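> Whatever this is, show me its structure:
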Amino acid sequence: MSGVDPAELTAKLVRCASVTPANEGALEILYDLLSDAGFDCVWADRGGIRNLFARWGNKGNTRSFGFNGHTDVVPIGNEADWTMPPFGAEVKDGVMYGRGTTDMKSGVAAFAAAAVDFVRKTPPDGSIILAITGDEEGDADDGTTALLDYMTDHGERMDVCLVGEPTCPETMGDMMKIGRRGSMNAHFRVVGKQGHAAYPHRANNPLTAMVRLMDKLASHELDQGTDHFDASTLAVVTVDTGNPVTNVIPAACTAAINIRFNDLHSGASLTTWLEQQAKEVRENFGVQIEVEVKISGESFITPPGPLSDMVSNAVAAETGVTPTLSTSGGTSDARFVKAHCPVVEFGLVGQSMHQVDEHVRVEHIHKLKAIYGRILKDYFA
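Below you'll find the predicted structure:
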């Protein structure tokens, strides 16, 4: 195959053990490749996180196509559970194994390869921007947000952006993302009065109040979904007391929930609802309840239109599959990009991401490069 081999580039990136927030040379590989192809590359580091901004073309061109992705990966877990080296990028029967092969070093490699080949063969009338972070799998405080801040401070702009996260559930090309649900976590601490389990009237059991509160939250129907979103969900993820005995009513307990919400809600409106529910239980049970909320991202959608049509058409042309437009799944850095420009996501089949023996079919990496190359050609046509 001509041009930059995206599978070889993927393998180089996978061999960098860039468990978030470590970089281990992954972004330097991309810096060198893109610089050699005429991209202006700048480090947009912040908070100890390495971030790469690369632009081909003049700043302020009338058309600018952007790509966002990450080279950091989640931990490997117990290495003894892996049947292949987690950072070996070894290929067996046409499948490459290693942490980050699916999420999402292959996506970054495929776009970088497509972009380099494109500007070398048919220099476009416009700009191509790659904003690659080393802080997506972690707190994400100094990753894509730092890149976007850098762009604002230096007059850089993406007119549209493609995020290369894995998006396909079953087969290559079957789904793209035009939005994402919002995500938030809430932690609760209920304080009552400790006492002997044989004399519950002399205590005030915080667990009774906590169980009632968790039941109120979990049994409440937040909504029934919208035109582009499934119904919002609330999951109780932990209830803890640390009580090792059965004859003592504890003084306090904690719990946590996660909410994935659609465009009928905001983080602020759900926070108000949670605080109101806690207030009602507090007054009914005479306990103290503390509520701490962290909003990971708001829901968003890029309405179907020219950008999603262009990506969908390119996917169909290369795979024979027309992708479903979806807002399912977890969060991604598209939640930050959406405030900068219209954004959609398309990438590989994601069945093995974050798993032991994470892997990708080598042919799919080449197919993804072809899709990204077609998108660039259609955008600058």
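> going forward, measure contacts between C-alpha atoms and count neighbours the same way
Fine.
> Where do the helices of the chain begin and end?
With DSSP state H, the ranges of helices along the chain come out as 6-14, 26-36, 105-121, 144-153, 206-219, 267-285, 306-319, 334-337, 362-379.
> Kindly reformat these as TSV containing distance to Glu165 and mean neighbour count.
What follows is the helices of the chain, written out as TSV (distance: least, Cα to Cα, whole Å; neighbours: other Cα atoms under 10 Å):
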stretch	distance to Glu165	mean neighbour count
helix 6-14	14	24
helix 26-36	17	18
helix 105-121	7	24
helix 144-153	14	18
helix 206-219	30	18
helix 267-285	24	15
helix 306-319	14	19
helix 334-337	9	22
helix 362-379	11	21
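> of these, which approaches Leu234 most closely?
Taking Cα to Cα, helix 206-219 is the member of the helices of the chain nearest to Leu234, at 6.1 Å.
> residues in contact with the closest one?
Outside helix 206-219, the residues within contact range by Cα atoms under 8 Å, 6 or more residues apart in numbering are 190-193, 234-236, 250-255, 274, 277-278, 281-282, 285, 287.
> Mind checking which of those are in strands?
When DSSP state E defines the strands, the subset of these inside them is 190-191, 234-236, 252-255.
> To check against the first, give me the structure of this:
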Amino acid sequence: MTASGASYTISGSLTPAQIAAVRQAAAEVLPQCRDFLASLVRIDTTNPPGRNYLECAQLIGHTLASLGYAVEYVEVPAEQLPALAPAGEGLPRTNVIGRLRGTEGRKTLHANGHFDVVPIGTVEDWRYPPFGAEVHGGRMYGRGTSDMKGGIAAQIFAVEAIKRAGLKLKGNIEQSGVVDEETTGVRNAGMGFLVDNGYIKADEIDAIVITEPLNTTNVCCGHRGTIWGTVTFRGRLSHGSMPGLGVNALHHACAFVQLATSTLCPRLADRRDERVIPPEARMASLAFTQLRAGDNINTVPSVAAVSFDRRLVPGETLADARREIADVLAALKATPGFEDLRYEYAENYATEATWVDPEQPIAAVFRDAIQVVTGQEAGIVSSPGSDDQRFPVHSLSPPLNATIVYGPGYISEAHVANESIDIAGELQVGLEVMALAFAAFLGVDAA
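You can find the predicted model right below:
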């Protein structure tokens, strides 16, 4: 059974014969889906800096066009690249959108995936070529197989499975492939750019599915919030043999870290969200990640910068998180010996925590599809990190809260050496789940 009270179910929208036909068709299009995924993986779209984006966008666009979609390429103007893609070395940013109109066209579902991938790290750590898309033991290996070119391949061929099953979608389906998810940013040149510039509109789309991997049997309804910030402390230079003549900015930075760790971090550990996976990420947290100070060993540093990663759980707000950090700084300044504390606070990324209703139709129909395909009750989870869900939920007006995350594969494969996806156990399962959910949500007619 799907969620109590949900108005969308697989069995309520599709006949048993249609369900069987869609699942069989998903198995039949799996080889095409696999081959398309391999073609995507073989294009090195490492970000930063954002290589070969146009080539990858065109592969997606040409494939969509061959399948009957109206295709639009969305390139970020060069003058906006320094702000939206500061790590992009001026390389072009090209997104792609395909639109396929249904027989009735009264509803629209948008499926989205990013095609940039993180760097491979040390090539010697890879058992198989990181952009080879080689298949061994039923798994395809390569950067992006799981995060998240596998999701893009599955979302496109899920619609093809519906067609092959002899059905036509009543509603409209949109497919987008976007850039720069991996380099985040308060705004970005991918999903953020599409939202900001009206390519995705709340009043024209009924729901969005972002096909990131988290766990093939889970529907993701949110993610933790994030602040990436830096506090820069200012002191006064002096010779290392006469530290009393200076003001040691490094001492101030270390005192801040110590005070925050002893006072704020224990309070954060008590704030938990049991829906977050993995369990180790369920509590709010503050991690100090970088410390930069000093130019040489015999000089008291006048500048020290400490960076932090603050993760929020639903119920916390960015305003509250900033206030708590400010309170630690104020307490330090009130401590004897630190009356001359001078500092600047800056953020290079921040997003509120996100949670959408798991009982809404798009979430309910995916949960039901997972149970039909896997025989397991779907989990309702939250992601440990932020993703492109934040743009439709937080940046559209009105917010498009009918935005969930579901894709083939597991988050444990993301960003690791020897990244891979199981073709039958993950790619095919995700393909079947999407096909059934798309068909149930948008409705179908016999071809």
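> In contact with the closest residue to Glu274 of the second structure other than its chain neighbours: list those residues for me.
Take Glu274 of the second structure and drop its neighbours on the chain: the residue closest to it by Cα to Cα, 6 or more residues apart in numbering is Arg282, 5.9 Å away. With contacts defined as Cα under 8 Å, 6+ apart, Arg282 of the second structure is in contact with 272-276, 313, 384.
> do that again at 10 Å, thanks
If a contact means Cα atoms under 10 Å, 6 or more residues apart in numbering, then Arg282 of the second structure has 224, 269-276, 311-313, 382-384 as its contacts.
> again with Val416 of the second structure
Val416 of the second structure is in contact with 118-121, 125-126, 142-143, 147, counting by Cα under 10 Å, 6+ apart.
> Now render the residues you listed as a markdown table, adding distance to Met434 of the second structure.
As requested, the contacts of Val416 of the second structure are exported to a markdown table (distance: Cα to Cα, whole Å):
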| residue | distance to Met434 of the second structure |
| --- | --- |
| Val118 | 25 |
| Pro119 | 29 |
| Ile120 | 29 |
| Gly121 | 32 |
| Asp125 | 33 |
| Trp126 | 31 |
| Gly142 | 23 |
| Arg143 | 23 |
| Asp147 | 17 |
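> circling back: could you redo the ones in strands among the contacts of helix 206-219 of the first structure as a markdown table and give each row neighbour count and distance to Pro306 of the first structure?
Formatted as a markdown table, the entries for those read as follows, by neighbours: other Cα atoms under 10 Å; distance: Cα to Cα, whole Å:
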| residue | neighbour count | distance to Pro306 of the first structure |
| --- | --- | --- |
| Val190 | 23 | 50 |
| Val191 | 23 | 54 |
| Leu234 | 19 | 34 |
| Ala235 | 15 | 36 |
| Val236 | 16 | 39 |
| Ala252 | 23 | 54 |
| Cys253 | 21 | 51 |
| Thr254 | 20 | 48 |
| Ala255 | 21 | 44 |
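> nearest to Asp159 of the first structure, of these?
Each of those was scored against Asp159 of the first structure by Cα to Cα, and Leu234 proved nearest at 35.0 Å.
> what's the distance between that closest one and Arg181 of the first structure?
Using Cα to Cα, to the nearest Å, Leu234 of the first structure is found at 12 Å from Arg181 of the first structure.
> Repeat that for Ala11 of the first structure.
Distance of Ala11 of the first structure to Arg181 of the first structure, given as Cα to Cα: 32 Å.
> To Ala44 of the first structure, which of the helices of the first structure lies closest?
helix 144-153 (6.0 Å).
> And that closest one, what does it pack against?
Taking 3 or more Cα pairs under 10 Å, 6 or more residues apart in numbering; DSSP states H and E as the contact definition, the neighbouring helices and strands of helix 144-153 of the first structure are strand 40-43, strand 51-56, strand 64-70, strand 127-133, helix 334-337.
> Now render those as TSV, adding distance to His359 of the first structure.
Below are those laid out as TSV (distance: least, Cα to Cα, whole Å):
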stretch	distance to His359 of the first structure
strand 40-43	29
strand 51-56	25
strand 64-70	17
strand 127-133	21
helix 334-337	24
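> out of the ones you listed, deepest packed?
Compared across these, strand 127-133 shows the largest average neighbour count, a mean of 26 (mean count of other Cα atoms under 10 Å).
> and of the contacts of Val416 of the second structure, the nearest to Val219 of the second structure?
Among those, Asp147 lies closest to Val219 of the second structure (Cα to Cα), at 16.1 Å.
> My guess is the closest one contacts Ile421. True?
Yes. In this structure, Asp147 of the second structure sits in contact with Ile421. The criterion is Cα atoms under 10 Å, and the distance is 9.3 Å.
> Between those two, point out the one with more neighbours.
The residue with more neighbours, out of Asp147 of the second structure and Ile421, is Asp147; 34 against 24, by other Cα atoms under 10 Å.
> Spit out the contact partners of that one.
Remark: with contacts taken as Cα under 10 Å, 6+ apart, Asp147 of the second structure is in contact with 113-118, 182, 211-214, 407-416, 419-421.
> let's go with 6 Å and repeat that
Counting by Cα atoms under 6 Å, 6 or more residues apart in numbering, Asp147 of the second structure makes contact with Ala414.
> what does Ala189 of the second structure give?
Leu84.
> Give me the aligned partner of it over in the first structure.
Alignment of Ala189 of the second structure against the first structure is given by TM-score structural alignment, with Asp142 as its counterpart.
> same question, Glu352 of the second structure
In the superposition onto the first structure, Glu352 of the second structure corresponds to Glu298 when matched by TM-score structural alignment.
> can you check Tyr141 of the second structure too?
Checking with TM-score structural alignment, Tyr141 of the second structure has Tyr97 as its match.
> How about its match, nearest residue that isn't a chain neighbour?
Of all residues not flanking Tyr97 of the first structure in the chain, His359 sits nearest, at 4.3 Å (Cα to Cα, 6+ apart).
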